[in-house]
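Enquirer: sequence first, then the predicted structure:
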Amino acid sequence: MLDAQLQTQLQNYLTYVKQPFELVATLDDSASSRELLELLQTIERLSEGKITLRTDGTAVRRPSFAIRRPDGTPNLTFAAVPLGHEFTSLVLALLWAGGHPPKVAPEALAQARALDGEHHFEVFMSLSCHNCPDVVQALALLAIVNPRVHTTVIDGALFQQEVEQRNVMAVPLVLRNGEVFHSGRASLEELLAKLDTGAAARAAAQLAAKEPFDVLIVGGGPAGAAAAVYAARKGIRTGVVAQRFGGQVNDTLAIENYISVLETDGPKFAAALEAQVRHYGVDLINGQSAAALLPPEAVGGYVGVRLDNGATLRARSVILATGARWRNLNVPGEAEYKNRGVAYCPHCDGPLFKGKRVAVIGGGNSGVEAAIDLAGIVQHVTLLEYAEQLKADAVLVDKLRSLPNVTVLTQAQTLEVQGDGQRVTGLRYRDRASGAEHTIALEGVFVQIGLVPNTEWLDGVIERNRFGEIVVDAKGHTSVPGVFAAGDCTTVPYKQIVIAAGEGAKAALSAFDYLIRTPVPSSAAVSANTEAEVALPA
C-alpha cells in the first residue's frame, strides 16, 4: 500500500513517538478493511514496538480504528483508510498520541486543554478534499489533549449509506453532539473560538492593546504574504491580519505555473507562504476579518482597521490584499441548498456525489476542469454556459467533449436550483436562443462562474470600480493617502498567483517609500529600534 519511499519517511516520523499506545481496529471482510489492516500492520512494524495493533475492536463503523494510550485516552477514532490528503492527519495523530508536541501556539494549546464540557465530534471528510485536513487535524488534536473531547473522523465515500441518511452534501462537515457545528475549512483557533464563548472578547482586548504598526497588511494570500516579506525585510514593524492565511490558494488543487516551482498544490503553497512570513518575525493575526477602514483623524493620526470582533488596529500605512471569493449564481434555491447539493469545490465534495447526476455552472477553465474531474466519479455531468461558446482552453474543451457521460449546454441561463426542502433535486434553466425553459433532474450543482473581490467593507471609503475592485495606480496607491492595495481585489488585470505576489511586493515598496517621507504621528511613538521586532522567533 505504501511504497518504499513513503515507508521510509513514515519510519523516520515514528522515531518521534516517545510513549507506547495501541491501535484498536474494528474490521469486517470488505476490501476496505483489508486495506486498512495492511496500513495498520505497516505502522506497527515500522514503529519498532512502540505502537501495537489489536483487531478485536467493537466500534459501530467498520472498518475503523481507535488510537488508545494505556490510560484509555485519547477518544480518537478514524472510520477511514486515511491516505490521500489525510495521510498527514494520520501521521500527526500518531506523533501527538505518542507524546511528540504539536506545532501549535502555546495559547491555543492551553485553550484546548482548558475547554469545558463534553464534546462528541463527528467529522465527515473525503480523501480528495484539500480543505478537510485542517479540520481533521484540529479536532484530532483536541481529542488528544483534552479527555472531554471525543472525535470520530469519517470518510464520506466509504460510508455512503450514512452520508445519505444524515444528508451530508459537503465536506468537511462537523457534527457536535449530533448537531451541525461547522461546515468548511477552519483552523484550530477558529474552532476554539466557536467552542469557547469568551474567546472573542479576550482576543479583541489583546488586539486592541497592540502598538501601532508601520505597515499593516489586510489579507494573507500571495499578495499579502509578498507584501509582508518585503516590508519586514525593510526592518519596519509589520503586521498581517487575515481571515484565513493563504486565502483562496488553500482551495486550489494544483499549481503548475508559479515560476521556479514546477508543481505544488494550494495547501502546500499556502503553508510555504506562512512559513516565510513567520521567518521574518511578522506579527500574523489569523482568523480575524476586517470590518471598516478608519481615517487618520479618527485614530490619532494613524490609519485604523476595525475588526469584526470590535478591536481596532492602528498603522502608519495599510496594504489591502483581501483577494476574492467564488461568485454566487444569485438565483432562487442557491443559498437554501448550499452544502445540501449546491457546492463550489468539486475536488472536496465530488466523492459525495458518486453515481449521481450533477450540473456544473460555468464554461471557463475552472468549470470545464470541474466537469472533467466529476465525470470520473458521478453518473452524469451537465455543463451549462451562459455564452454561445465555452471559454476554456481548447485542449480542455476537447477533453470534455470526448467524455461519454457529459452534456454541454451553451446559451443556458440558470434560473433556479430546485429541491425538496432537504436537498437538491433539479435545476431550471432558459435556452437563450429559443427562450424555452427546461428542467434537469439532478442531485448536485457545482458553481464555477468566477470571482468577486472582498471589498464590500470599504464602501464609501476607497474608490472602487463597478466590479467592486479597488482602483490602484501603477505603484499600488489607492484614493486614500497611506493606503495601498494589491492582488485580486484590485483593478490590476489577470488574476494569477504570480501577478498577485508581484503586486504585493510593489505595494510594500510603495508603502516604505511613503513612510520615509511621512512624519510619525505625534499622538504615539513607533519604536525607532525595530531589530527585535523582526528577529526570528525562538
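Expert: The structure has been received and is ready for your questions.
Enquirer: only C-alpha atoms for contact and neighbour calcs from this point on.
Expert: Noted.
Enquirer: what about the residue nearest to Ala343 when sequence neighbours are not counted, helix or strand, and which?
Expert: In space, Ala343 comes closest to Phe446 once its chain neighbours are excluded; the distance is 4.9 Å by Cα to Cα, 6 or more residues apart in numbering. Using DSSP states H and E, Phe446 sits in strand 444-447.
Enquirer: mind checking how far that strand is from the chain centre?
Expert: Here the centre of strand 444-447 is set off from its chain's centre by 19 Å, with Cα atoms, centre = their mean, to the nearest Å.
Enquirer: returning to that earlier point: dump the residue contacts of the residue nearest to Ala343.
Expert: 342-346, 358-361 (Cα atoms under 8 Å, 6 or more residues apart in numbering).
Enquirer: tabulate these (a markdown table), appending neighbour count, secondary structure and distance to Asn328.
Expert: Formatted as a markdown table, the contacts of Phe446 follow (neighbours: other Cα atoms under 10 Å; DSSP: H, G, I helix; E, B strand; the rest coil; distance: Cα to Cα, whole Å):
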| residue | neighbour count | secondary structure | distance to Asn328 |
| --- | --- | --- | --- |
| Val342 | 25 | strand | 10 |
| Ala343 | 22 | strand | 10 |
| Tyr344 | 24 | coil | 9 |
| Cys345 | 21 | coil | 13 |
| Pro346 | 25 | helix | 15 |
| Val358 | 32 | strand | 17 |
| Ala359 | 27 | strand | 15 |
| Val360 | 27 | strand | 13 |
| Ile361 | 27 | strand | 10 |
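Enquirer: put this next to the previous one:
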Amino acid sequence: MLDHDLKEQLRAYLERVTHPIELVASLDDSAASQELLALLRDIESLSPQVSLRTNGTEPRKPSFAIHRTGTDVGVRFAGIPLGHEFTSLVLALLQVGGHPPKVAAEVIEQVRNLEGEYVFETFMSLSCHSCPDTVQALNLMSVLNPNIKHIAIDGALFQDEVNERQVMAVPTVLLNGLPFDQGRMTIEQIAARLDSNATQRDAERLNAKAPFEVLVVGGGPAGAAAAIYSARKGIRTGVAAERFGGQVLDTMAIENFISVSYTEGPKLAASLEQHVREYDVDLMNLQRAEQLIPAQEEGGLIEVRLAGGASLKAKTVIVSTGARWRNMNVPGEQEYRNKGVTYCPHCDGPLFKGKRVAVIGGGNSGVEAAIDLAGIVDHVTLLEFDSKLRADEVLQRKLRSLSNVTVIVSAQTTEVLGDGGKVTGLAYTDRHNGESQRVALEGVFVQIGLLPNTDWLKGTLKLSPRGEIEVDARGETSVPGVFAAGDATTTPYKQIVIAMGEGAKAALSAFDYLIRLPVAEVEEAAA
C-alpha cells in the first residue's frame, strides 16, 4: 500500500510513540475496505507499539479507530486518509500514542477544562487543502479531553450520506448531529467557540498589553514580511490577524514564487508563521479589526479596536488585511452558500462527482477551475460576462479540448435557483439579445476575483472607488503613522511575491517614520 520511502518515514515517526495503540477496523467486502486494510497492515508492521484488529462495529465501512490501549483516548476516520489527510493520520497516530502536540500550553489546558459532551463529525475530501487543519484540530481535542469524540468522514467515499445530510462544501463540521461550522478551523477557534468565557478573558489579556512601536494588522504574506522586517529593527512589534496566513491558506498550487518552483498555500502559510515566530513578535491570532482610531496629535498613539471588545495601541500601524472572494451579489447566492454555491473547486469538487456544475468567471481562476472539475463532474458550464474568455491561451486550449465543458460568453448571471435546501439551477441573461436562460445543475463555483478587506476603514483612511487603501510609493496612507501593504491596497498586481515586498517596504517606512519623531514623543508614547 505505502511505498518504501513513505514506510521508512512513517517508521521513524512511530518511534516517538510512547503508549501502545490499537487500530480497530470496520470493513466490508468492498475494494475500498481492502485498500484500507492494506494501509493498516502496513502501519502495524512498522512499530511494535501498534496492533490491529478487524472486528470493529462502526456502521460506516470502511472506517477505523485509533485507540490508546487500555484507555478511551482515540480518534476515528471513515475512509482512507491519504492525500492531504495523510498528515492527519500520522499526527493522530503520534498523539494517541502519547507524543506531545505542538500547541500552546494554555490552549491545551482550555480544551481539557471544557465541560459537556461533544460528538463531532467532519465531512472532508482528500483533495481539500483546508480540511486537514480542521480534522487535526478536532482529532487533538478528542485526544486531550475524553468528553470530546470526533470522526473524519471522506465525503467522496460516503456519497449517500453526503446527499442525505446535504453536505455541499468541505470541511463541514457537525456537533451532536447539528451543523456547527464550515471551512478551515484551528483548535484555538473551536475551543473559543465552546468556551463561553474565552472572549472576555482574551479581551482582558489584550487590553493589558503595552503600546507597540509597530502593530501589523493582518497575517498574510504582506503582514508576515512587515512583522519580520520590523522585528529585525529591534522595535516592539505585534501582529493582530484574523487568521494567520490569510488568503494563502485557500490557495492550492503556487508555481510563481521566485526560487520555489512549487509549493502549496497551507505549507507556505506554515513557513511564514514559523519565520515570524523566530523573532520577538507578539502574534495575536483570531483577532478581527473593527475600527482604526488615528492619533489625536502628531506622534501620538493610534488605536485599533478588535471585534472581541479589546483594543491595541501603537506608535505606527501597518494594515495588511488582504482580500476575499468576490460575490456575484445575485438572488439565491447567499441562501445557497455551501448548499451548492461554493468558491473552492479543489476543496468541494469531489462532492459533486457525476453531477452538473457551473463555473462563473472566464479568467485564469475560472478556466482552471473548469478544467479541474471536468475530470470529476458530469458536465461543466462556464459562464463569462465578457464577450470572450480572459484566461491565458494555453488554458483556453486545454478547456476547448474537453468534451464535457460548455462555454457561454456574454452571459450575465441573474439568479441562483434552488428548492429551499440545495441548488437546482442557474439563471442568466444573454447579453447579445437580452433573453433570459436557465441551466439545470447542482453546483455553482464562483471565480470572479477579489474584494479588499477594508470595510472597517471607511471614513478613516482614503480608499479608492474599488475600496482599496490608497498608498504612495513608500506605503504611506492618508493618515500619519498608518501604512498599508498587500492586496488591500492600490498597489497593482495581486501576487504573493509583490505583497511580501510591499510588506517589507511598509515596515521600513514605518521605522523611518519612528526615528524621525522627536525623542520626547517616542519616549512618552512607549511609557
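Expert: Happy to help now that I have it. As the structure is a prediction and not an experimental result, all values here were calculated from the model.
Enquirer: sorry, back to before: superpose on the second structure and give me the mean offset of the strand holding Phe446 of the first structure.
Expert: Its aligned residues in the second structure lie a mean 0.2 Å from strand 444-447 of the first structure after superposition (mean Cα distance after the TM-score superposition for the first structure).
Enquirer: buried residues of the following helix or strand past that strand, list them for me.
Expert: Downstream of strand 444-447 of the first structure, the first helix or strand assigned by DSSP H and E is strand 451-453. Burial within strand 451-453 of the first structure, assessed by neighbour count using 16 or more other Cα atoms under 10 Å, is assigned to 452-453.
Enquirer: in the second structure, what residue corresponds to the residue nearest to Ala343 of the first structure?
Expert: Using TM-score structural alignment, the equivalent of Phe446 of the first structure in the second structure is Phe445.
Enquirer: what's around the closest residue in space to Pro295 of the first structure that isn't next to it in sequence, how many residues?
Expert: Excluding the flanking residues, the one nearest Pro295 of the first structure by Cα to Cα, 6+ apart is Val303, at 5.4 Å. Neighbouring residues of Val303 of the first structure were enumerated by other Cα atoms under 10 Å; the total is 28.
Enquirer: got it, and the one 3 residues further on?
Expert: If you count neighbours by other Cα under 10 Å, Arg306 of the first structure ends up with 18.
Enquirer: please report how far it lies from Gly323 of the first structure.
Expert: Per Cα to Cα, to the nearest Å, Arg306 of the first structure is found 18 Å from Gly323 of the first structure.
Enquirer: one more: Ala507 of the first structure?
Expert: For Ala507 of the first structure relative to Gly323 of the first structure (Cα to Cα), the value is 14 Å.
Enquirer: mind listing what's buried along stretch 288-299 of the second structure?
Expert: Buried residues in stretch 288-299 of the second structure, counted by 16+ other Cα under 10 Å: 288-292, 294-295, 299.
Enquirer: which other residues reach it?
Expert: Contacts to stretch 288-299 of the second structure, defined as Cα under 8 Å, 6+ apart, come from residues 217, 240-242, 301-308, 315, 456-457, 460, 479-481, 517, 521-522, 525.
Enquirer: would you map the strands across the stretch 401-527 of the second structure?
Expert: For the stretch 401-527 of the second structure, applying DSSP state E, counting those that start in this stretch gives strands covering 405-408, 411-418, 423-430, 436-440, 443-446, 450-452, 482-484.
Enquirer: let me have those in TSV, extended by distance to Arg53 of the second structure.
Expert: What follows is those, written out as TSV (distance: least, Cα to Cα, whole Å):
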stretch	distance to Arg53 of the second structure
strand 405-408	46
strand 411-418	46
strand 423-430	42
strand 436-440	47
strand 443-446	40
strand 450-452	50
strand 482-484	57
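Enquirer: tell me the residue furthest from the middle of the second structure?
Expert: Most distant residue from the mean C-alpha position of the second structure: Ala520, 43.5 Å away (Cα atoms, centre = their mean).
Enquirer: Leu450 of the second structure versus that one, what's the distance?
Expert: As judged by Cα to Cα, Ala520 of the second structure and Leu450 of the second structure stand 43 Å apart.
Enquirer: what does Ile66 of the second structure give?
Expert: The value you get for Ile66 of the second structure to Leu450 of the second structure, if Cα to Cα is used, is 41 Å.
Enquirer: got it, and Val409 of the second structure?
Expert: Distance of Val409 of the second structure to Leu450 of the second structure, given as Cα to Cα: 21 Å.
Enquirer: and if you look at Val359 of the second structure?
Expert: Taking Cα to Cα as the measure, Val359 of the second structure falls 16 Å from Leu450 of the second structure.
Enquirer: same check, this time on Val216 of the second structure
Expert: Using Cα to Cα, Val216 of the second structure is found at 21 Å from Leu450 of the second structure.
Enquirer: show me where the stretch 251-400 of the second structure has strands.
Expert: Assigned by DSSP E, counting those that start in this stretch, the strands in the stretch 251-400 of the second structure fall at 253-254, 263-264, 281-285, 289-293, 302-306, 311-319, 323-325, 341-342, 356-360, 379-383.
Enquirer: could you dump these to JSON lines with distance to Ile469 of the second structure?
Expert: Listed next are these as JSON lines, based on distance: least, Cα to Cα, whole Å:
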{"stretch": "strand 253-254", "distance to Ile469 of the second structure": "26"}
{"stretch": "strand 263-264", "distance to Ile469 of the second structure": "28"}
{"stretch": "strand 281-285", "distance to Ile469 of the second structure": "23"}
{"stretch": "strand 289-293", "distance to Ile469 of the second structure": "13"}
{"stretch": "strand 302-306", "distance to Ile469 of the second structure": "16"}
{"stretch": "strand 311-319", "distance to Ile469 of the second structure": "9"}
{"stretch": "strand 323-325", "distance to Ile469 of the second structure": "11"}
{"stretch": "strand 341-342", "distance to Ile469 of the second structure": "28"}
{"stretch": "strand 356-360", "distance to Ile469 of the second structure": "27"}
{"stretch": "strand 379-383", "distance to Ile469 of the second structure": "31"}
